[in-house]
Every structure is written in C-alpha cells, then in structure tokens.
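Visitor: What follows is a predicted structure for the sequence shown.
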Amino acid sequence: MRIDKYLWSTRYFKTRNKATTACKKGQVKINGQVCKPGREVFPMDEIVLRKNQIDYKLTVLATPESRVGAKLVAIYRKDTTPKEAFQHNELLQYSKDYYRKKGTGRPTKKDRREIEDYLETPTDEEETDNKE
C-alpha cells in the first residue's frame, strides 16, 4: 500500500491529497528516509510524521484494505509518540494566549501606547539613581 493512502486510511490526514502534500514537503519519513507519496509501506516499518508541530512516531502492524473507522485504527498501527511531544505543543498554546487574539487586527492607538509604556518603564536601579 502507498504511504499516502496508508496515512489517509489510518486517519492521520483527512484527505489523501493532504497526505500526498505532506509526503512531497518531506514531513513523512519511513525508516529514517524521506519518502515520496508512492512509496510502499510494509509491516514493521517505522514512520515518523510531522503534523501540527508534533513528530508522530508509529510502527506499521498491517495494511488496511480501505479507510477504517477510528476504533479499528489500533489494529493497523502502533503509536510510539513520546508524551513530551504533546507537552511541548501545550506549552506553545499557552505562549500564544499571551498575545493578541487572532483576527483582532492591528493594535489600536491605545494598545500601542500601553506597549510603549510597558517597554519604557524605568527599572529599580534607575529609580534609586534619580532619588539620590
């Protein structure tokens, strides 16, 4: 079975076209080598897949005939992705919450002034120098 079809049938990608695009971009590796979308997948192959800033690691157990249900995916692959990869993604989510919400546009004049005031606040050393 082709790698793009395998990733689509085991529900790593919503469409086969997205799986093909990921292979062409070099985001899919089989046994440590970047592969083309037409590369054949065999049982016991190690696949490393980069998706949403997470490196998924999986082992092929069998190849399905066609797309399978979510409950049956475990029959065809073994997921060996380390938990640290998911924790790193959670940290990225928290860091993004600090910034402005998506879709709010450019900073307003008030926002810009608040940013400038924050950046220009004197440090403790400067305050003590001014008092003396």
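Guide: Arrived safely, thanks for sending.
Visitor: Every contact and neighbour count from this point should use C-alpha atoms.
Guide: Fine.
Visitor: what's the burial count for Y118?
Guide: Applying other CA atoms under 10 Å, we find 10 residues neighbouring Y118.
Visitor: Assign a three-state SS to it, would you?
Guide: When classified by DSSP: H, G, I helix; E, B strand; the rest coil, Y118 comes out as helix.
Visitor: and if you look at E126?
Guide: Reduced to three states by three-state DSSP, E126 is helix.
Visitor: what about versus this one:
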Amino acid sequence: MSAERVRLDKWLWAARFYKTRRLATEAAAGGKVQVNGQRAKPARDVQVGARLTVSKEGFEYELTVLGLSERRGPASQAQLLYEESAESRQRREALREQMRAAALGTPRTEGRPDKHDRRRLGAFKRGQGE
C-alpha cells in the first residue's frame, strides 16, 4: 500500500469488486466505472480521495478511495481500501429488498412433470379439464 497511484483495473481487482483483473478491465472499458464523475479507462491512475462509481450486476456503488493496493489480499484488508457512502448503501439495500419481493412472487416448480402430470397438462390444454 505504499504506491501513491495505482491503475484503476488493479485497484478494482485488489478491492475485490471483480474476481479477476480481466473482468475489472472489461468493466472499466465498458463504461461501468467512473472516477470523479468521468468515465474512466482501465489504465487510469487512482489516487487516495478519488470518488468512484461502480455499476455491477444492477447495483451501483459510490465509493471514496481510502487506500491503494496493487495486490489482492484478504477481504478484511480489501474493505480498508474504500468507504461506501451511506446513500449508496441504502439504495442498494432497497433494491435488494425489491428484488427479493419480486422473487417471492415468482412461482416455483418442484421439477419436471412426471407422466401423470404431463397427461393432466395435455388434457387441460385440450380443454377437457381433469
């Protein structure tokens, strides 16, 4: 953590936002990461105090860089590299709850229908009822 500048893709990987550096590079190149409100390329240097916006899997993280690292370490160490804003955390939790509620309304099946179920389904589709 002694460097004063680190490449964006390396920092995102070290902070454990992406599992591989290649995924971090693709996210930055694809416009999923902004540094200080501007779209950033993977090779852009990140400094302590920079404000990052990371869009990942439908969630948006607003972060402030607190530390730099080019090496990926344990998750407990990675969490010390950034601080997420309270508003960002609240928005993510609200979105997560909405997604859970939507998933509860989706019917679940017990698996593939067996022979008896297929015959009942065929009869229903033909209008014969049960």
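Guide: It's in. This is a predicted model, so every value here is computed, not measured.
Visitor: tm score of chain vs chain?
Guide: Scored against TM-score structural alignment, normalised by the length of the second structure, the superposed chains reach a TM-score of 0.72; 110 aligned residues with a CA RMSD of 2.6 Å.
Visitor: Tell me the residue in the first structure aligned with A14 of the second structure.
Guide: Aligned counterpart of A14 of the second structure in the first structure: S9 (TM-score structural alignment).
Visitor: in the second structure, which spans are helices?
Guide: 8-14, 21-29, 75-78, 86-104, 115-126 (DSSP state H).
Visitor: on that earlier part again, roughly how far apart are the match of A14 of the second structure and G69 of the first structure?
Guide: In this structure, S9 of the first structure and G69 of the first structure are 9 Å apart, going by CA to CA, to the nearest Å.
Visitor: Among the two, which residue is more densely surrounded?
Guide: S9 (23 against 11).
Visitor: counterpart of A70 of the first structure in the second structure?
Guide: By TM-score structural alignment, A70 of the first structure lines up with A75.
Visitor: now that match, nearest residue through space, not along the chain?
Guide: R16 (7.1 Å; CA to CA, 6 or more residues apart in numbering).
Visitor: got the contact list for that neighbour?
Guide: 72, 75, 78 (CA atoms under 8 Å, 6 or more residues apart in numbering).
Visitor: so can I have a markdown table of those showing distance to V35 of the second structure?
Guide: Listed next are the contacts of R16 of the second structure as a markdown table, based on distance: CA to CA, whole Å:
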| residue | distance to V35 of the second structure |
| --- | --- |
| R72 | 20 |
| A75 | 22 |
| A78 | 19 |
